[in-house]
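[1] show me how the following folds:
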Amino acid sequence: MNLSQVIGYLRGGINKLIYARNIRSSIFALQANSRIEIFSRHAKVVIGKFVFIRKNASIRVDFTGELHIEDKVFINDNCNINCVNKIFIGEHTKIAPNVSINDHDHNYKGETDQHLIKGEVIIGRNVWIGSNVVILRDTYIGDNAVIAAGSVVKGHVPASTLFLNKRERSFIPYAAANQ
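    Next up is the predicted model:
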């Protein structure tokens, strides 16, 4: 174990002390510039054993949000997890850099009095999530699934499948402004 790992485990312990009433955890690492922010005394965070959170990750939990991260989950650099209702990440899941996970949308249409439209994100065990993936509310990802880099995920992803958004190159001609 090198010095940065030891510092990561110390930072994890400090966050556990800061949010003692909100975080229930075993040993976890939180590397440089990563942070856990809990904005409500009703929010809950459960972090399993040997969870490793790399640099510049942002984990935010508000309202009555419940974030569960099971044992041996790896969260890479620059990931964002925003929880106001429920997010569950199963054991042995690997999350690549720049992934965003949100269990809510902003109610920009104003169809209800609520500021946010809440949902859930459930990620199974042994899931591999590629770089630059966005996972939206009301998403269920089954065990052993692989989410291809750059995908936007909403809905149900069956277990033991590869999910990818197909992108086709298209060119749309337009008239130049100076003709």
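[2] drop to CA atoms for contacts and neighbour counts, all remaining ones
    Will do.
[3] the biggest strand by length in the chain packs against which elements?
    Determined from DSSP state E, the single longest strand within the chain is strand 134-141. With contacts taken as 3 or more CA pairs under 8 Å, 6 or more residues apart in numbering; DSSP states H and E, strand 134-141 sits against strand 100-102, strand 104-106, strand 120-123, strand 152-157.
[4] for the helix or strand following the second one, buried residues please.
    What that stands for is strand 104-106. Sequence-wise, the next helix or strand downstream of strand 104-106 (DSSP states H and E) is strand 116-118. Residues 117-118 are the ones in strand 116-118 that count as buried (16 or more other CA atoms under 10 Å).
[5] to compare against the first, here's the next sequence to fold:
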Amino acid sequence: MNFSQLIGFIRGLFYKLLFFKNIRSSIFSLQSNSKIEVFNKMARVTIGEFAFIRKNASFRVDLDGELIIGEKVFINDNCNINCVKKVSIGRNTKIAPNVCINDHDHNYKNEGDSHLIKGEVIIGENVWIGSNVVILKDTVIGHNAVIAAGSVVKGHVPSNTLYLNKRESKYISHSKLNEVKSS
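    Presented below is the predicted three-dimensional model:
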């Protein structure tokens, strides 16, 4: 074990002690500038054995949210997880840099009395999530799925599949833009 891994395990222990009523875990590593923020005494975080969280990751759990990270999960640099209901990441899942996972949307239409529309994100076991992926509320990703880099995921991704967004390049000239703006 090298020095930076040791520091990561110590940081994980620090957050476990800081939020001792909210975080259940075994040994896990939380590298530099990564943080876990728990904003409500009802919020719960469960982190499996030997989960490894790289630099600059941010986990925010609020309201009665439940964040579950399985054993041997690897979360790379600059990942964000925002949880107010439930986010679950299955064991042996690998998450590349700059991934964002949200289990809620803001209620911009002001329907109902909550400022948030809550859902769940369930990620199966042995999943690979590529760089710059955004995973939205009400998403279930099956076991052994691969999510291609740059994808925006919402809905159901079956097990043992590759998910990618078909992207098209579209160019609109300035003159056409001006026509659209003036109409």
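[6] and the TM-score between these chains?
    The TM-score (TM-score structural alignment, normalised by the length of structure 1) is 0.97; 178 aligned residues with a CA RMSD of 1.3 Å.
[7] got the contact list for the longest strand of structure 1?
    Strand 134-141 of structure 1 is contacted by residues 99-105, 118-124, 127, 150-159 when judged by CA atoms under 8 Å, 6 or more residues apart in numbering.
[8] ok, average deviation of that strand from structure 2?
    For strand 134-141 of structure 1, the mean deviation from structure 2 after alignment is 0.1 Å (mean CA distance after the TM-score superposition for structure 1).
[9] what angle do that strand and strand 152-157 make?
    Interaxial angle, strand 134-141 of structure 1 versus strand 152-157 (axes from the mean of the first three to the mean of the last three CA atoms, to 10 degrees): 0 degrees.
[10] any idea which helix or strand comes after strand 134-141 of structure 1?
    Counting by DSSP H and E, the next helix or strand C-terminal to strand 134-141 of structure 1 is strand 146-147.
[11] please name every helix or strand in contact with that next one.
    strand 128-129, strand 162-163.
[12] okay, and the last one goes to which residues in structure 2?
    Aligning strand 162-163 of structure 1 against structure 2 (TM-score structural alignment) gives residues 162-163.
[13] now that stretch on structure 1. Mean distance?
    Looks like 0.3 Å for stretch 162-163 of structure 2 (mean CA distance after the TM-score superposition for structure 1).
[14] tell me the most buried of the helices and strands packed on strand 146-147 of structure 1?
    Greatest average neighbour count among those goes to strand 128-129 (a mean of 24), per mean count of other CA atoms under 10 Å.
[15] so how far is that one off the chain centroid?
    Relative to its chain's centre, strand 128-129 of structure 1 lies at 11 Å (CA atoms, centre = their mean, to the nearest Å).
[16] also stretch 53-62 of structure 1?
    Mean-position distance between stretch 53-62 of structure 1 and its chain equals 8 Å (CA atoms, centre = their mean).
[17] ditto for stretch 115-122 of structure 2
    Distance of stretch 115-122 of structure 2 from the chain centroid (CA atoms, centre = their mean) equals 13 Å.
[18] whereabouts in structure 1 does it align?
    Using TM-score structural alignment, stretch 115-122 of structure 2 pairs with 115-122 in structure 1.
[19] leaving out the residues flanking it, which one is nearest to Lys72 of structure 2?
    Excluding its sequence neighbours, the residue lying closest to Lys72 of structure 2 (CA to CA, 6 or more residues apart in numbering) is Ala51, at 4.5 Å.
[20] tell me the contacts of the one you found?
    Applying CA under 8 Å, 6+ apart to Ala51 of structure 2 gives the contacts 27-29, 69-74.
[21] next one: Arg91 of structure 2
    Arg91 of structure 2 is in contact with 48, 69-73, 124-126, counting by CA under 8 Å, 6+ apart.
[22] what about these, which are in strands?
    Of these, the ones assigned to strands by DSSP E are Ile69.
[23] can I get the contacts of Arg91 of structure 2 in TSV with distance to Ile89 of structure 2 and neighbour count?
    Below are the contacts of Arg91 of structure 2 laid out as TSV (distance: CA to CA, whole Å; neighbours: other CA atoms under 10 Å):
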residue	distance to Ile89 of structure 2	neighbour count
Gly48	10	20
Ile69	5	24
Gly70	6	23
Glu71	9	23
Lys72	10	19
Val73	8	25
Gly124	6	23
Glu125	7	21
Asn126	10	21
